[in-house]
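S.K.: give me the fold of what follows.
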Amino acid sequence: MKEALIFLVLIIFQITVMPDTSSGLSISKPGCPDKCGNVSIPYPFGIGAGCAATSLSPYFAVTCNNSFQPPRTMVSDNSTTREVIDISLERGEMRIYSEVSYTCFASNRTMPENYTSGFSMEGTPFLPSTTRNRFTVIGCSTMGVIGGYMHSNPNLYVAGCYSYCQSINSTSDGAPCIGMGCCETIITPNLTDFAALLVINQSSVWKFNPCFYAMLAEAGWYSFRQQDLIEHLGFVSGKAKRGVPLVSDWAIRNGSCPKDREKAPRDYACVGSNSYCVGASNGPGYLCNCSEGYEGNPYLPEGCHDIDECKLRKQDPKYEQLYPRKDGVCHNTPGGYMCKCTVGKRSDGTNYGCRPILTKSEQVAMGLSISAVVVMSLTCLLVMKLQKMKHSKEKDEYFKQNGGLKLYDEMRSRQVDTIRILTEKEIKKATENYSNTRVLGCGGRGMVYRGILDDGKEVAIKKSKVIDDDCREEFVNEIMILSQVNHRNIVKLLGCCLEVDVPMLVYEFISNGTLFEFLHENDQRSQVPLDLRLKIATQSAEALAYIHSSTSRTILHGDVKSLNILLDNEYNAKVSDFGASALKPIDKNDFIMLIQGTLGYLDPETFVSHHLTDKSDVYSFGVVLLELITRKRAIYIDNLNENKSLSHTFILMFHQNRLRDMLDCEIIDDEVMIVLEKLAELVMHCLSPRGDQRPTMKEVAERLQMLRRLQMQLVKKNQPYQSALFL
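M.R.: As a prediction, this is how the structure comes out:
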């Protein structure tokens, strides 16, 4: 192909007359940049690893050159790298800067100064647009020729135009390019390779027209100027300094639109819901569009979003003609809109018109009937009003009993604005009236519901058991302290509801379940690498260390277990369920009576003394560490089908030097065995029978951080050796 283009160049130069010597919703993949400088980068294009649809074509990967200000987007074809002006998903177009072919003469008989531009787009998703580009020639007594090959066609394609002018005065600025000073012509579709050349008779024009240009450029971009004829390379160094804009049609070239009822191939690009496929207008392949009534990126799974026609009508009058409404109230629907008729009217058979339902006589009869109904309704309303007043009075009483007035006073005095006090109505709406489908979990201390507030925020709503009168003041104090807890690994308290008999707490919603479910109730039992287990352990320890030592008053969790450690989508740990646990007394002579705990996690010393301390949380956390490294439950069933205590079994096996028998086989690796041994020693310290022999949670967190760093160093150190084994 390239040899044929060179042959074309030689043929054209042989016939040349010369002297004896001579163009707001998310458009990119999540986590990928959506802009480079002023250019938006919609998927399937992308910047960086994993951001472009390289499985469809490697040429969808673009780069961002930050050496310019603003940065410039660059794309490669088979011949070179070119700057991108903009990318359009809707039209399937990419505008780029293209080079200009030129020939310049210093005199009638000197060798010309030449530059020939061309493209090779074979194998790429790009083809020069036949409707949006024009082959343009600038000069006098000049013929421009474009030659190349079309997709899947071995025959050579040649086209061109001729520009003539006797003198500079025979031309005028802004004149159309129809042959006087400049000319232009269309190109054929499916053109994959091409070069632009010039055939010149300079003998009569070189004195006032030293340079001649040929280019494939966006239609309408060039406007003729006399100075482009006069100046030596003035057009290239001026208007076309960065090149000329060229419109490339792009498409998914390796495939076509599935036929009706035909199963789409695995690499089908139109993955967005509410999207459809359309065949490419230039060359093979197809494009994806959002369905009517939707907009966005059809190449992303959830890229097409509903257009709110009613909202647009309010924003700009021009949309009133695009989305007409004769009568009624505009109502947005998925993929469209409709007009809801007002009372007394019904649809006229169109989507946007209404007409009266009843005649005048029918309306009179209806009015009398309605009057009778109104009288009855008012009677019912009066009864309901009295019941509502009674219920409202009960809510006021509950609000006072549950410390609502004290909470308001505390919030004003401390200027706390992070706690939101919700009404019973808001809680019922958020939980769909405490629907069973909204239950996240239940236990001895109450129920937890998944709720959605009016602002769309997902929350977890905890409905605790009835609180004694003696505990209500302490309950308010705990809310105030927890409102000031701000740690990335602690589930945040967002609000409360006090106007019910059982006060309710509202927390942020963590969507990925509990650590207990992740370790023990995974149906496929997917592998959990050691670095992830260390990450979860470290973050949980940092959260407990924070509530023990970094808050205004020490908060004791009292029920540390894997069920109370939540995981977000990135598997970051979030310690939860200590909203109504206990505050460590300021007076050291006071102590907290143990009122809760979970079998298998409970500190033996606390079980005997009934005194809850910060070292009680350390012991329970030691059991959680055991779950992470053994992947066994705190109370598990052994091979003899007997219930066993994980902590007691581990202590026995550790003293018998049988650590490997207890560890989860997924993480046993000689490379990191030292980390596992150090981790086991830390567990043993946490499980010490006496609380004063256990480390603090701050010390536990620091040791886990050191073990994480050690594990990463060991893995990194052995990576070169592991790579060599695969060579």
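S.K.: CA only for contacts and neighbour counts going forward, please
M.R.: OK.
S.K.: please, where are all the strands along the stretch 251-400 of the chain?
M.R.: 275-279, 286-290, 294-296, 304-306, 329-333, 336-340, 345-347, 354-356 (DSSP state E, counting those that start in this stretch).
S.K.: quick one: list the elements packing against the third one.
M.R.: Identification of packing neighbours for strand 294-296 by 3 or more Cα pairs under 8 Å, 6 or more residues apart in numbering; DSSP states H and E yields strand 304-306.
S.K.: buried set for the strand it packs on?
M.R.: Residues 304-306 are the ones in strand 304-306 that count as buried (16 or more other Cα atoms under 10 Å).
S.K.: for the residues you listed, give me JSON lines that also has distance to Ala217.
M.R.: Formatted as JSON lines, those follow (distance: Cα to Cα, whole Å):
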{"residue": "Cys304", "distance to Ala217": "32"}
{"residue": "His305", "distance to Ala217": "34"}
{"residue": "Asp306", "distance to Ala217": "36"}
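S.K.: for those, which one is nearest Ile200?
M.R.: Nearest to Ile200 among the buried residues of strand 304-306 is Cys304, at 52.5 Å by Cα to Cα.
S.K.: could you also give me the structure for this next sequence, so I can compare it with the first?
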Amino acid sequence: MAPMRRLQCFLFLTLTLISLLPAAALAASTTFNMSLPGCPNKCGNITIPYPFGTRPGCYRPGFDITCNESTTPAKAIMGTNIEVLDFNITSAEIRVLNFIGYVCYNQNSQQNDTWSTPFSNIGETKTYLFSHRRNKFTVIGCYSLAYINGAQGNGSYSSGCASFCQSLNSTTGNGGSCNGLGCCQTAIPAGLSYYEVSWGFNGNQAWSFNPCSYAALMQEDWYNFTVDDLVGNGFYERNQNNVPIVLDWAIRENGTCLASHVESSASPACQSIHSGCDNTTNGDGYICKCLQGYEGNPYVPNGCTDINECNIPNQYPCTGTCVNIEGNYECLCPKGTRGDGKAGNCTKIPENFPYPAKVAIGCILGVAVLVGICFLAIWHKQRRRYIKEKDEYKKYYEMMDNHLRVFGTKQIEIATNNFDENHIIGVGGHGKVYKGLLENNMAVAIKKSKEIDEVQRGEFVNEIILLSHINHKNIVRLIGCCLEVQIPMLVYEYVPNGTLFDLLHGKSKNRNRPISLGTRLRIAVESAEALDYLHSSITHSILHGDVKSANILLDDEYHAKVSDFGASNLLPVDDAQIVELVQGTRGYLDPECLCTQIITKKSDVYSFGVVILELITRKKAIYADNETGEKKHLASCFISRLSKNKIHDMWDVEIVTNDEKVNLVLQEISELAVQCLSVRGDDRPTMKQVAEELQKLLRFHTSLSSWQIDPEETDSLLSETKFDSVSDTPAFHSTNYMKVLEIDTEAPR
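M.R.: Below you'll find the model as predicted:
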């Protein structure tokens, strides 16, 4: 009988062990890999998760921790002497102990003990930054003013906080907020990597009941004010000269989350297959996170494990049958019910399909059919329109006689990386300019404009046909166009060295370098020749309409390339009336054009006169007076100074010399510019005359390097030019179309 009982006991124990196996397996499945294999994950009572570690090969660069085993229990130390309290992988935070700054006074109000030390730079690798969300700069005392000074990015940061109270009873009381009565708190900005404390008062009027004041950056939700903190030096002793502070950490060596995946030489920090990354909100860099439905350490392989939501009903509710799946869970409503079990909306299924439901479904189906019919009708109409436009584009392509290359939409998208914002090199009122790279590695500028109507579309294509025949070395070349979209796009040669405006006044890389008079004259000559070509050297005259230094581009050799011509104003539908009334840019506008509302070739001459003034004065068309700060009109001021024989003061000091012949060249240029700025258009020279006169001046200036100059030749070159009065009638001017390479001078290049 005894053997039988022993067998029964054995079977009972075996079944009990078998029943416990699933629970043991479940417990094993929810343990996380917090450190690398073979690396210790504990220091005393603190868990050390990777990317942190205490041994070489067990941590990422900048995340090393020292385990001081000479104490009981052992302490985790960051840097040289900063004690770590805990790590948080999920929020990418580390809590450490921070020293308390204090100052104490005796009965004579003499400072008898002061201590204020900077919190050491938290890692030369810039792994850590003070958390601006979790910390506050806190000052405790009844007659206290403390300052916090530190480093924020590449700059500095300073702030302060003051706390007062007439007596211990006048404070906010135990557990009160730090509102300035006994204590105060102030926020810090993001990006703070270093700070130190300094004091504002040299005495303490409250020394009799509050001899010591304290200041430190500390964890905001850790500190609760009590009156005892003001008595003696109790606050310092109770906390043993330390308060907790929260540091934000991130993977900062690879920049952003995107860069960590693009940079082939970098080792991505997010090692778990069920992990992703987010850019940090404090400084540069990114942090790793387990995907939704997973938990653990995303920085180690297989560190993110599935969450069994069914075991956490308080966090993942289910009113039906809970079924755990990889990365999620399902909640099945009980049999005979339907709905969303996660939201607790399992309702009983009605036995009979009610009549109102049938009516509702019928109405819905009817509406769906009507919507489908309307959709098909619209699709059919658009299809016919697309076919018609393709036929028109084919006709336009044949008319262009292969002068231009016609690009497909796909080619443009590939060249601009689907119109990536990083490819934008200019933004104007009528569209954007993208830098693109064609399949043959040729850099181009692609102009994408706002929406236009059907009439403007036809006029625009006719304008492209005309511009396709323009060929001048000092005019930005139109390479091709894309007509497969509703908003046509133009493709131009890419001019890499910015605009003349940037070189003279703006953000050019050569902004501070001197520009010789010869270079300025050459830019003026090339620009004038280009405008003369537009006015007279092709079948139909083209008026630029917006001549300014921002529309003169410069190549690598600083040769001029005139842009924004021909199809200069591609009007948006809603802005049509406004653009008809206002043309050009303030400071360059022809006053006669403003009165007559008719633009002529002489309008371009006037605007070019302002550009000449910019070249010899290096002042903007509308500039601020250095003494008064008053906005002044360059053309008006220059003409006024010329009439008083005081233009020498306005010349750029970089080109003024003691050589009378050089100054004579500047005088001739000045008088030529003033002739271009005549109020009456008939009194202005033509662009051809301007170009010829500038060429003479350039030749003469070049010849100054030789000491053998024929006086008669000098007189011939610099003789006063008497321009014939030539009446200029309005010619073809395409101001109804797109700004060609309209690049905002404030836009990045």
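S.K.: mind checking the TM-score on these two?
M.R.: The TM-score (TM-score structural alignment, normalised by the length of the first structure) is 0.42; 325 aligned residues with a Cα RMSD of 3.1 Å.
S.K.: out of the strands of the stretch 251-400 of the first structure, which is the most enclosed?
M.R.: Comparing the strands of the stretch 251-400 of the first structure on average neighbours per residue, with mean count of other Cα atoms under 10 Å, the densest one is strand 286-290 at a mean of 24.
S.K.: my read: Phe399 of the first structure touches Leu405, true?
M.R.: Yes: applying Cα atoms under 8 Å, one finds Phe399 of the first structure in contact with Leu405, separated by 7.4 Å.
S.K.: so for the two, which sits in the more crowded spot?
M.R.: Phe399 (19 against 14; other Cα atoms under 10 Å).
S.K.: compute the distance between that one and Tyr507 of the first structure, please.
M.R.: 20 Å (Cα to Cα, to the nearest Å).
S.K.: could you do Cys290 of the first structure as well?
M.R.: 38 Å.
S.K.: over to Arg82 of the first structure?
M.R.: 52 Å.
S.K.: in terms of packing, which of these two has more residues around it?
M.R.: Tyr507 (21 against 18).
S.K.: tell me the SS of Gly147 of the first structure?
M.R.: strand (DSSP: H, G, I helix; E, B strand; the rest coil).
S.K.: without its sequence neighbours, what residue ends up closest to Met687 of the second structure?
M.R.: Asp532 (5.1 Å; Cα to Cα, 6 or more residues apart in numbering).
S.K.: mind jotting down where the helices sit in the stretch 101-250 of the first structure?
M.R.: For the stretch 101-250 of the first structure, the helices defined by DSSP state H, counting those that start in this stretch cover 227-230, 234-237.
S.K.: most tightly packed of these?
M.R.: By mean count of other Cα under 10 Å, these have helix 227-230 as the most buried, with a mean of 20.
S.K.: distance check, Cys104 of the second structure against Ile148 of the second structure.
M.R.: 18 Å.
S.K.: repeat for Leu376 of the second structure
M.R.: 68 Å.
S.K.: same thing with Ile523 of the second structure?
M.R.: From Ile523 of the second structure to Ile148 of the second structure the distance is 54 Å (Cα to Cα).
S.K.: do the same with Ser260 of the second structure
M.R.: 35 Å.
S.K.: and the next helix or strand past the helix or strand hosting Tyr236 of the second structure?
M.R.: Per DSSP states H and E: Tyr236 of the second structure is located in helix 234-238. Counting by DSSP H and E, the next helix or strand C-terminal to helix 234-238 of the second structure is strand 242-249.
S.K.: what packs against that next one?
M.R.: strand 93-99, strand 128-130, strand 212-219.
S.K.: follow-up on the earlier one: got the strands of the stretch 251-400 of the first structure as CSV, with distance to Leu725 of the first structure columns?
M.R.: Putting the strands of the stretch 251-400 of the first structure into CSV (distance: least, Cα to Cα, whole Å) gives the following:
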stretch, distance to Leu725 of the first structure
strand 275-279, 46
strand 286-290, 44
strand 294-296, 47
strand 304-306, 46
strand 329-333, 59
strand 336-340, 59
strand 345-347, 75
strand 354-356, 77
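S.K.: list the buried ones in the one helix or strand Leu672 of the second structure maps to?
M.R.: Taking DSSP H and E as the criterion, Leu672 of the second structure maps to helix 660-676. Buried residues in helix 660-676 of the second structure, counting neighbours by 16+ other Cα under 10 Å, are found at 662-663, 665-676.
S.K.: so which elements touch it?
M.R.: Partner elements for helix 660-676 of the second structure (3+ Cα pairs under 8 Å, 6+ apart): helix 601-617, helix 687-703.
S.K.: now with 6 Å, please.
M.R.: helix 601-617 (3 or more Cα pairs under 6 Å, 6 or more residues apart in numbering; DSSP states H and E).
S.K.: mind listing what's buried along the helix it packs on?
M.R.: 601-617.
S.K.: ditto for stretch 617-624 of the first structure
M.R.: 617-624.
S.K.: what's the closest of these to Leu567 of the first structure?
M.R.: Val624 (14.2 Å).
S.K.: hang on, that closest one in a strand?
M.R.: No: when the secondary structure is assigned by three-state DSSP, Val624 of the first structure falls in helix instead of a strand.
S.K.: coming back round to it: nearest to Ala214 of the first structure, of the helices of the stretch 101-250 of the first structure?
M.R.: Using Cα to Cα, the helices of the stretch 101-250 of the first structure put helix 234-237 closest to Ala214 of the first structure, at 11.0 Å.
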